[in-house]
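Student: Provide a 3D model corresponding to the input given below.
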Amino acid sequence: MHNLTASWIPPNERSKFVTSYLGSSVGVAITYPICGFVIDRWGWEVVFYSSGFTGTVWFAAWWLLIYDNPHEHPRITHNEREYIVNSLGQSVAKDKAPVPWGAILTDRTVLMNIVAQVGGVWGFFTLMTNGPSYFKFIHGWNIRETGLLSGLPHLLRMGWAYVFSQLGDYLLRSGKMSRPNVRKLATAVCCIGQGFFMLGLAYSGCDRYRAIVFLTLAVAIHGAVSTGPLASIVDISPNYAGVILGIINTIVASVGFLTPMVVGYLTYQNQTVVQWQKVFWIATLFLFVSGILYCTISNSKLKSWNSPEGEQNSAEKEMKDMRKNKEEGTADEKGAMLRSAEKNGATAT
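Tutor: Next up, the predicted model:
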């Protein structure tokens, strides 16, 4: 998806488009309640058949309608194509160069993207995967009720993502905030903001209504990730955005099985408010630390290694600086020698 974003979407409209990635939240919002009803009435097998059929229909539509770049699309207008191409400028190369693995893996913004997404996803997965169990064991909800509860926050997550992406793109278009600061603002909202709501959930006790409110807000506010770390990946390197996203997703995927392990370790045969409080506190720490680190260290500017020319220019600049420093050093040495000679001559006289 990030390759498509880099090839199709003007820089100041990326936040809004990347929000479409969170369409999965709409799918979850619809699927959870339906699955709860289907399992309760017909059994779990039907859920897999219906989900598989829906995915197949989606794939057919994608295959027929999606093109890699504006030049290949047969139905867009000439003006639209020119607008997209001109807005992207030279940031997207026509011919891909070898992947600069070393530069990518050591870049601080890439590393901070990993940190931010690990933290955000830890909080999100804690709620998405284990939220139904929390409400079942602590608040006594059945599968149909937890299905309805699990769907609503994800629908709101998509809604908040769209609203915040509009704000982010407006700040960029109007020049009221720089691109790096927009990404930091969004990351602070989706990580640190989620952390505060997670704390509220931790101290909800047996009050189910308070727990519902805090869980819903904690999931919903994570939607700002589409304007933050997700969009930042395309900002720093349109040419290798897909590679970077693949690296990040590979690492972040580990959170998907680590969070249930932690929850299981803390709550197995010990389903108490205190133990679940520990679960939510761990998630809160991940969210706070990752958000603070990203906002402090990350910088979402286009990287020199995004293109071979950029690397070459950077190398040339480095060589020029080295030559300049060497020349200045040589001049200083010559000056020192002349001053020493003059001093010796004066002494001899």
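
Student: from here on, just use CA atoms for contacts and neighbour counts.
Tutor: Will do.

Student: output the longest helix belonging to this structure.
Tutor: helix 308-348 (DSSP state H).

Student: on contacts alone, who are the packing partners of it?
Tutor: Helices and strands touching helix 308-348, by 3 or more C-alpha pairs under 8 Å, 6 or more residues apart in numbering; DSSP states H and E: there are none.

Student: how about residue 302, secondary structure?
Tutor: Judged by DSSP: H, G, I helix; E, B strand; the rest coil, the three-state class of residue 302 is coil.

Student: doesn't residue 240 make contact with it?
Tutor: No: counting by C-alpha atoms under 8 Å, residue 302 stays clear of residue 240, with 11.4 Å between them.

Student: neighbour count: those two, which is higher?
Tutor: More crowded of residue 302 and residue 240, by other C-alpha atoms under 10 Å: residue 240, with 26 against 17.

Student: second chain to compare with the first, below:
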Amino acid sequence: PRLCSTRYRVALVTHFANFILMAHSCAINITMVAMVNSTEPQPQLNSSTEGLPDDLLGGPPEVSQKLPAKGTGYGGQFALWQRWAPPHERSTLCGISLTGMILGIFTVTLMGGIISQALGWPFVFYIFGGLGCVCCFLWFICIYDDPGSHPRISIPEREYILSALDHQVSSEKQSFPAKAMLRSLPLWSICFCSFCHQCLVNMFVMYTPTYISFVYKVNIRDNGLLSSLPFLVAWFVGILGGQMADFLLAKNFRLVTVRKIATVLGNLLPSVLIVALPYVSSSYITTITFLTLSCGLAPFCQAGIYINILDIAPRFASFLMGASRGLAHMAAVLVPIVCGLLLTQDPEFGWRNIFFLLFAVNLLGLVSYLIFGRADVQEWAKEKKLTRL
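Tutor: Okay, the predicted model is just below:
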């Protein structure tokens, strides 16, 4: 049974670990003003989501704060799923795991200000730090490198996972195919589409409060519920997206088709909603709805481009995931520069230009992925077998 299986317990523990990982990063953003501006804990209802964008599918704009911890945590868990996730359950298991980051953002964004007001900002770190210790304890008990080394897994489940991953995982060391990777169009299409998607998500979180304030003269940062609502929607969609992908696979859809459908849903639909914002600005409710949906639909890409590397190169998934995320993080640097330039040059139509530019960039990344994206194990990632004459 899936829900009672060891691999799903592993997914729940990694979900909790990602929750803690993201909560610690977000706690810094929520409590920063109180730490800097006062020697006494002050009420801080700041629900700003600055610095949180790409935590929907993995990385931060405030790179110096989060990369050291998140980089190892994010890459490490893909090395785990390389040996634990059967291909037809990969989307669901990775979806459960990765959505822990979104839940961490939602929880700290919603509760950080309340805790700071009631108990003082240090208690934000005490509470989530304590939860982190609990998470470490669970990790040491429940997580093992592979099914073969887990002492409490059932024999049928162990045989099922090992047989499902046969020919994908090898314990033998082989030369690193760096040149073949650099020439791989499927790999580059994943990296480029991830970068384009991160441009959208970075812009969404970093500039949405500014856009709302500019259009409606409303300070969205003082409304914790409104600021955290998109992440709650994104959490549900992230889990639903993994279930949807595995459902389509069970209906005999090709794996590459499923990955591209998920990417279209998480890339194109949010881009369309963003570009429509200038035309619905007369309605505050419609604008907030569009913003919430654009953020909420983005995690569909978790079942698309963001786990596609596990399909094309499972043996090198940990390294390649770190490399692709590193390229995607460039969006965190470029987005503020480009957006600031456009808003400075044309204050009246700057927002419209930004939205159309994001739509064009995401469409370019999506088209490149739809053309060159693959889901079969690439030749340079296959296990080499020696033959004797």
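
Student: TM-score of the superposition?
Tutor: Superposed pair, TM-score by TM-score structural alignment, normalised by the length of the first structure: 0.80. Supporting alignment: 310 aligned residues with a C-alpha RMSD of 2.5 Å.

Student: what do we get in the second structure for residue 256 of the first structure?
Tutor: Under the alignment (TM-score structural alignment), residue 256 of the first structure maps onto residue 332 of the second structure.

Student: for the counterpart of residue 167 of the second structure in the first structure, helix, strand, or coil?
Tutor: Counting by TM-score structural alignment, residue 167 of the second structure lines up with residue 90 in the first structure. Following three-state DSSP, we place residue 90 of the first structure in the coil state.

Student: and residue 90 of the first structure, how many neighbours?
Tutor: 10.

Student: what residue of the first structure matches up with residue 79 of the second structure?
Tutor: In the first structure, residue 79 of the second structure lands on residue 3 (TM-score structural alignment).

Student: now do the contacts for that match.
Tutor: 68, 238-242 (C-alpha atoms under 8 Å, 6 or more residues apart in numbering).

Student: which of those residues are buried?
Tutor: 238-242 (16 or more other C-alpha atoms under 10 Å).

Student: centre of the chain to the longest helix of the first structure, how far?
Tutor: Here helix 308-348 of the first structure is found 45 Å from its chain centre; the criterion is C-alpha atoms, centre = their mean, to the nearest Å.

Student: circling back to that earlier point, moving C-terminal from whichever strand or helix holds the match of residue 79 of the second structure, which element do we reach first?
Tutor: Here residue 3 of the first structure, judged by DSSP states H and E, is contained in helix 2-8. Moving toward the C-terminus from helix 2-8 of the first structure, the next helix or strand (DSSP H and E) is helix 14-18.

Student: how much does that following helix stray from the second structure?
Tutor: Following the fit onto the second structure, the mean deviation recorded for helix 14-18 of the first structure is 1.0 Å by mean C-alpha distance after the TM-score superposition for the first structure.

Student: same check, this time on stretch 154-163 of the first structure
Tutor: Counting by mean C-alpha distance after the TM-score superposition for the first structure, stretch 154-163 of the first structure comes out at 1.7 Å.

Student: spell out the residue ranges of the helices in the stretch 151-300 of the second structure.
Tutor: 155-164, 178-182, 185-216, 224-250, 255-275, 284-297 (DSSP state H, counting those that start in this stretch).

Student: can you lay out these as TSV showing mean neighbour count and distance to residue 32 of the second structure?
Tutor: Below are the helices of the stretch 151-300 of the second structure laid out as TSV (neighbours: other C-alpha atoms under 10 Å; distance: least, C-alpha to C-alpha, whole Å):
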stretch	mean neighbour count	distance to residue 32 of the second structure
helix 155-164	15	45
helix 178-182	12	41
helix 185-216	22	16
helix 224-250	21	16
helix 255-275	22	29
helix 284-297	19	24
